[in-house]
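Trainee: Quick check, what structure comes out for this input:
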Amino acid sequence: MLFRLIKEHLRPYRRPLAIVVALQFVGTGAMLYLPSINADIIDFGVVPGDTGYILRHGGLMLAISLLQIACSVVAVWFSARTAMAFGRDVRAALFHRVGGFSAREVQHFGAPSLITRETNDVQQVQMLVLMGGTLMVSAPIMMVGGIAMAIHVNVGLSWLVALVVPVLAGSIGFIVTRMIPSFRVMQERIDEVNRLLREQITGVRVVRAFVREDRETKRFAAANKDLTEVSISAGRWQAGMFPTVMLVANVASVAVLWFGGHRVESGQMQVGDLTAYLSYLMQIVMSVMMATFMMMMIPRSAVCADRIVEVLDTESSVVPPAHGVTVETEPGVLRFEDVGFTYPGADVGVVRDVSFEARPGQTVAIIGSTGAGKSTMVNLVPRLFDATEGRVLVGGVDVRDLDPETLWARLGLIPQKGFLFSGTIASNLRYGKADATDEEMWAALEVAQGRDFVAAMPEGLEAPIAQGGTNVSGGQRQRLAIARALIRRPDIYLFDDSFSALDLATDARLRAALKPVTAEATVVIVAQRVSTIRDADLILVVEDGEIVGRGTHASLIEECQTYQEIVASQMSAEEAA
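Mentor: Predicted coordinates for the structure are as follows:
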């Protein structure tokens, strides 16, 4: 998965990568030439008074060193730019893929895990690409060149190279195979720490309200301890890599001096050749050390790449149509035909055999107990999920065949939990209509009963909104979400328990203000309060995912026992009449 990910996303950067390889080849080749010049000076000496020899060889060595430095600097510059561009592209690909997920895929991975994959995991692979452009390219060149030059200097000591390289490779391979499982568990533990942090930060008011700081501290400490333990386990193996390499390198150096010294004594080898051979052996060991450093990064990067590719290879269960329909046969009509929805692996569907029709100018209300499937039914309309049975039709066309832009342009969804983005009130309202004027925004706020509190803010429409809308109350957040949907004037309004945070008086004023605005639109309201939906043209009573009653408030009071129980739990007999 790692090499597949790198290959796919580095394809546009083949030219800078080729430049990096060329520069590393030249720079490493220059470095390999220096020991030969040094050996020449040692073996043949410097004739007294031969200043030209000194200048020629000294200038050559200086020029080679400067060339090596220049090649290294430029190669690192190109590698850094390429690695940053790679990280940017992978993050963009992940963001695009996650943006197309349905709620099912988001729930499968979990928001904390997706955030970790988008940030930490990409950073790990990006760092591997950066180091690979410098170390991974030069290491094999240095190793092959060092072996070739060492054999050229003296064939008699070649058995040392043939022994050292396999021992180093085998030792490192053994350590790496032990590191990979630890790194995989480490990334999972990071997910868990992120999940707890996210819960505790977003739920800090609940934690303090129930005085559970100690409990949450212990939960985080346990997750942090688990992460630390697996990190230490991986770190132990990682820490053993450099000592292993240095042990082999030092033993090899002693062996070269020992056996090479005997060859010098017997006249089979010059002293300069011995120093050059030792330099080449150190370069070979250095290349192995560079490869070792890469090997330390590869296991964790491989795990991260697997997690990234898992997201990129996951197709959304909500697939856009190849040729989306843009022309509707029944504008504004919403119809459910024998609709059912079952979560993957579940035995029983959360929505079963649901059929109803809502037309322009009509208000259809859905009421039922918590967990009855009301919100799931609404979520099937904008394709947050796709029905597993039957059809959901908007404008006479199955939503799975309707062009996504056409579908979303027809809908105004106010979710159960109104979410606001960081920015201003104006930027949040323009989510509903990008070119909305100030007059349109104030008009939408007027209907949503939000004009007063927005006008009371010093900045008005430019008042700042924190992430998630945490700097406004729940009722204000809900009214801003309603205004955001109203401003686009859709054909179909979907109110998913959107009045739950409003007091009864505000609820009544809001519903009265909505009537003229939605008079020609189709309105679907999911609600818990009977007072909110009692004037609806059609009320659907849902229990365990099925419609157990349908009709007006008056007819359901007489005919539907479930509705009678709901009404009885909320209001007196006089209010129900």
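Trainee: rest of the way, CA atoms for contacts and neighbours
Mentor: Fine.
Trainee: any idea where the strands of this structure begin and end?
Mentor: For the chain, applying DSSP state E gives strands covering 334-341, 351-358, 363-368, 389-394, 397-398, 411-414, 423-424, 464-465, 492-496, 522-526, 538-543, 546-551.
Trainee: now for those, which one comes closest to Ser279?
Mentor: When the strands of the chain are compared by C-alpha to C-alpha, strand 423-424 sits nearest Ser279, at 61.0 Å.
Trainee: Any chance of a markdown table for the strands of the chain, columns mean neighbour count and distance to Asn250?
Mentor: Output for the strands of the chain, formatted as a markdown table (neighbours: other C-alpha atoms under 10 Å; distance: least, C-alpha to C-alpha, whole Å):
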| stretch | mean neighbour count | distance to Asn250 |
| --- | --- | --- |
| strand 334-341 | 21 | 68 |
| strand 351-358 | 19 | 71 |
| strand 363-368 | 25 | 77 |
| strand 389-394 | 22 | 71 |
| strand 397-398 | 20 | 73 |
| strand 411-414 | 24 | 70 |
| strand 423-424 | 17 | 61 |
| strand 464-465 | 19 | 63 |
| strand 492-496 | 25 | 72 |
| strand 522-526 | 25 | 76 |
| strand 538-543 | 23 | 77 |
| strand 546-551 | 19 | 77 |
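Trainee: run this one through as well so I can compare:
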Amino acid sequence: MNMILRQLGRFKKDALLCIGMTTLEVAMDILLPFITAIIIDRGLEQANLPTVYRYGALMVVMAFLGLVFAALAGKAAARASSGLAANLREAIYRNIQTFSFSNIDKFSVPGLVTRMTTDITNVQNAFMMVIRVAVRAPLTFIFSYIMCLIISPKLSLMFLIAVIFLIAVLSCIMVVTMKIFNEVFRRYDDLNASVQENISAIRVVKAFVREQHENEKFETASANLYRLFVKAEGLLAFNNPAMMTAIYFCIIMVSWLGAQFIVGGSMSSGDLTSLFSYVMALLMSLMMLSMVIVMISMSMASIRRIQEVLEETPDLHNPEHPVTEVTDGSIDFDHVNFSYKHGSGKNALSDIDLHIRSGETIGIIGGTGSGKSSLVNLICRLYDVDQGSVRVGGWDVREYDMEALRNQVSVVLQKNTLFSGTILDNLRWGDPNATDEACIQACQAACADEFIDRLPDGYHTRIERGGANVSGGQKQRLCIARALLKHPKVLILDDSTSAVDTATDSRIRAAFAREIPGTTKIIIAQRISSVQDADRILVLDDGHINGFDTHENLLKSNAIYREIYESQMQGGGDFDQPA
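Mentor: Predicted coordinates for the structure are as follows:
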């Protein structure tokens, strides 16, 4: 809770203002029944109209002030709660930006979305109730009970029975419902995952006629959520019966004993009237507290989920005195072992000893799961090694400032991503200050100008979310152009020309040799034709180096490489290459 409240920031003043205004509002409400008793006893029963007018005018002024204080408290509560929600979302988003890949692997995307939407909305609503209702209700309860003690100490003791009964019932309900709501928000993740998968992969769903299967999967997730909510709401339904039992008990006691006290002369009619008002205020404050308890029990589950993200610390940190300049594109792996779960004993890479000179073009080939992507992820320090070291430009990557390293090691990942905006907007992710001419030159090197020039708006054509309005090959070429704009010392293509034909692939590689001759180029590919012209080719097998040599030498000495080559070349070459 302290972590959440620290996010209030400048909205702390609004929260304190709300509490102050609510206190004044309660003071006005508590004094009104007291003034009513004076009007009855000193005015109406004694036929003293000046007293009625005087205290009646005072009641009007106090009621108006109570209204003003309530309006100011409500406005301040809205600002404080909305500000807290905004600050929480910004804090979570900022923290996510610092996560390494291993941090991100701990949280599912639907889980993070639920935390930033549903969970924060729950916290926002609960905070508004806490600073508004949870301040008003206890103050009303305390002041009302004090007034009851002043009017009739004997009757006030009877009210404690109703209060103890209500507290016992509400406590039992809160303990059980908190456990249920913890499970509810885990189920929300499943529901969001189902929706996100279906919408993002809607083309695949329709292509395989899996609409019915997806509907059933969603209905299962929705039904689980429904059952938990019914269970929780069924328990919360006991709030009202318990409250009404306490209210009727108090009304009967006040009516019965109060009438006897009036007959006996120990209580006036005005006191009895005000006592009714204070008893109702006292019990209604308990009802409001029960609502707050329910909201807090829901929000506690959300607070814990938000806290998990806020407390998650990045696995990767900059050193105390980082290196800020990458001198060249040389890369050295010194007996590197790496696993995605440290200490699991299941290495993705084992004893990698590899040395690449600056400016070389290196091809990497191997079967699925052989460790190709894992290898290049270590170069730009998306993960840290378990053993050994990775050096770029002569320095261990752990000694670099991560931003400086990643600005000089440009990666076109296996899964290409474009963002909403124009083509130029997407290209300038590589260099925010790039001119139009530089963007065009990068697109020419990546052979992306071929299709951009045919678009109605050219480089100002808008890209839909995720690049939905361009083909896979076009998306790959735009991502390559974006990477070239960084003018990196090392360029890594992680199977990022798989969706283009071999002729275009060849032109892209020729442009690399012409445009960035001093850049170290690492090309991961499934096609032999994409890597056979590289200076050297690395063959990976189950996380181990199986071969590292030129195309001609590997054909002679490496069985895995020769098998891949022969299987692709039999039948006339690649799918779009003439026999």
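Trainee: How alike are these chains, TM-score-wise?
Mentor: Once superposed, the chains reach a TM-score of 0.96 (TM-score structural alignment, normalised by the length of structure 1), with 573 aligned residues with a C-alpha RMSD of 1.7 Å.
Trainee: one step back: out of the strands of structure 1, flag the one nearest Gly324 of structure 1.
Mentor: When the strands of structure 1 are compared by C-alpha to C-alpha, strand 397-398 sits nearest Gly324 of structure 1, at 10.2 Å.
Trainee: Report the separation between the most centrally placed residue in structure 1 and Val90 of structure 1.
Mentor: The centroid of structure 1 falls nearest to Glu118 when counting by C-alpha atoms, centre = their mean (2.7 Å). Separation of Glu118 of structure 1 from Val90 of structure 1 (C-alpha to C-alpha, to the nearest Å) stands at 8 Å.
Trainee: now do Val20 of structure 1
Mentor: On the measure of C-alpha to C-alpha, Val20 of structure 1 and Val90 of structure 1 end up 21 Å apart.
Trainee: Residue in structure 1 paired with Leu484 of structure 2?
Mentor: Under the alignment (TM-score structural alignment), Leu484 of structure 2 maps onto Leu486 of structure 1.
Trainee: residue contacts, the aligned residue in structure 2 for the residue nearest to the centre of structure 1?
Mentor: In structure 2, the residue paired with Glu118 of structure 1 according to TM-score structural alignment is Met116. Residues in contact with Met116 of structure 2, defined by C-alpha atoms under 8 Å, 6 or more residues apart in numbering, are Arg89, Ile92, Ile306.
Trainee: Can you tell me how far the equivalent of Glu310 of structure 1 over in structure 2 is from Lys106 of structure 2?
Mentor: With TM-score structural alignment defining the correspondence, Glu310 of structure 1 maps onto Glu308 in structure 2. Remark: distance between Glu308 of structure 2 and Lys106 of structure 2 (C-alpha to C-alpha) = 10 Å.
Trainee: More neighbours: the two, which one.
Mentor: Between Glu308 of structure 2 and Lys106, counting by other C-alpha atoms under 10 Å, Glu308 is the more crowded of the two (14 against 10).
Trainee: if I look at the more buried one, how far off is Ala126 of structure 2?
Mentor: Computed as C-alpha to C-alpha, the Glu308 of structure 2 to Ala126 of structure 2 distance reads 19 Å.
Trainee: Neighbours of the alignment partner in structure 1 of Tyr340 of structure 2, how many?
Mentor: In structure 1, the residue matched to Tyr340 of structure 2 (TM-score structural alignment) is Tyr343. If you count neighbours by other C-alpha under 10 Å, Tyr343 of structure 1 ends up with 14.
Trainee: Met186 of structure 1 and Val230 touch, don't they?
Mentor: Yes. With contacts counted by C-alpha atoms under 8 Å, Met186 of structure 1 reaches Val230, the gap being 6.0 Å.
Trainee: Would you mind measuring from Val350 of structure 1 to Gly549 of structure 1?
Mentor: Distance from Val350 of structure 1 to Gly549 of structure 1, by C-alpha to C-alpha: 17 Å.
Trainee: which ones are touching the match of Tyr340 of structure 2?
Mentor: With contacts defined as C-alpha under 8 Å, 6+ apart, Tyr343 of structure 1 is in contact with Gly349, Val350.
Trainee: Also the one 10 residues further on?
Mentor: Residues touching Asp353 of structure 1, when contacts are defined by C-alpha under 8 Å, 6+ apart, comprise Glu337, Asp338, Val339, Gly340, Gly390, Glu546.
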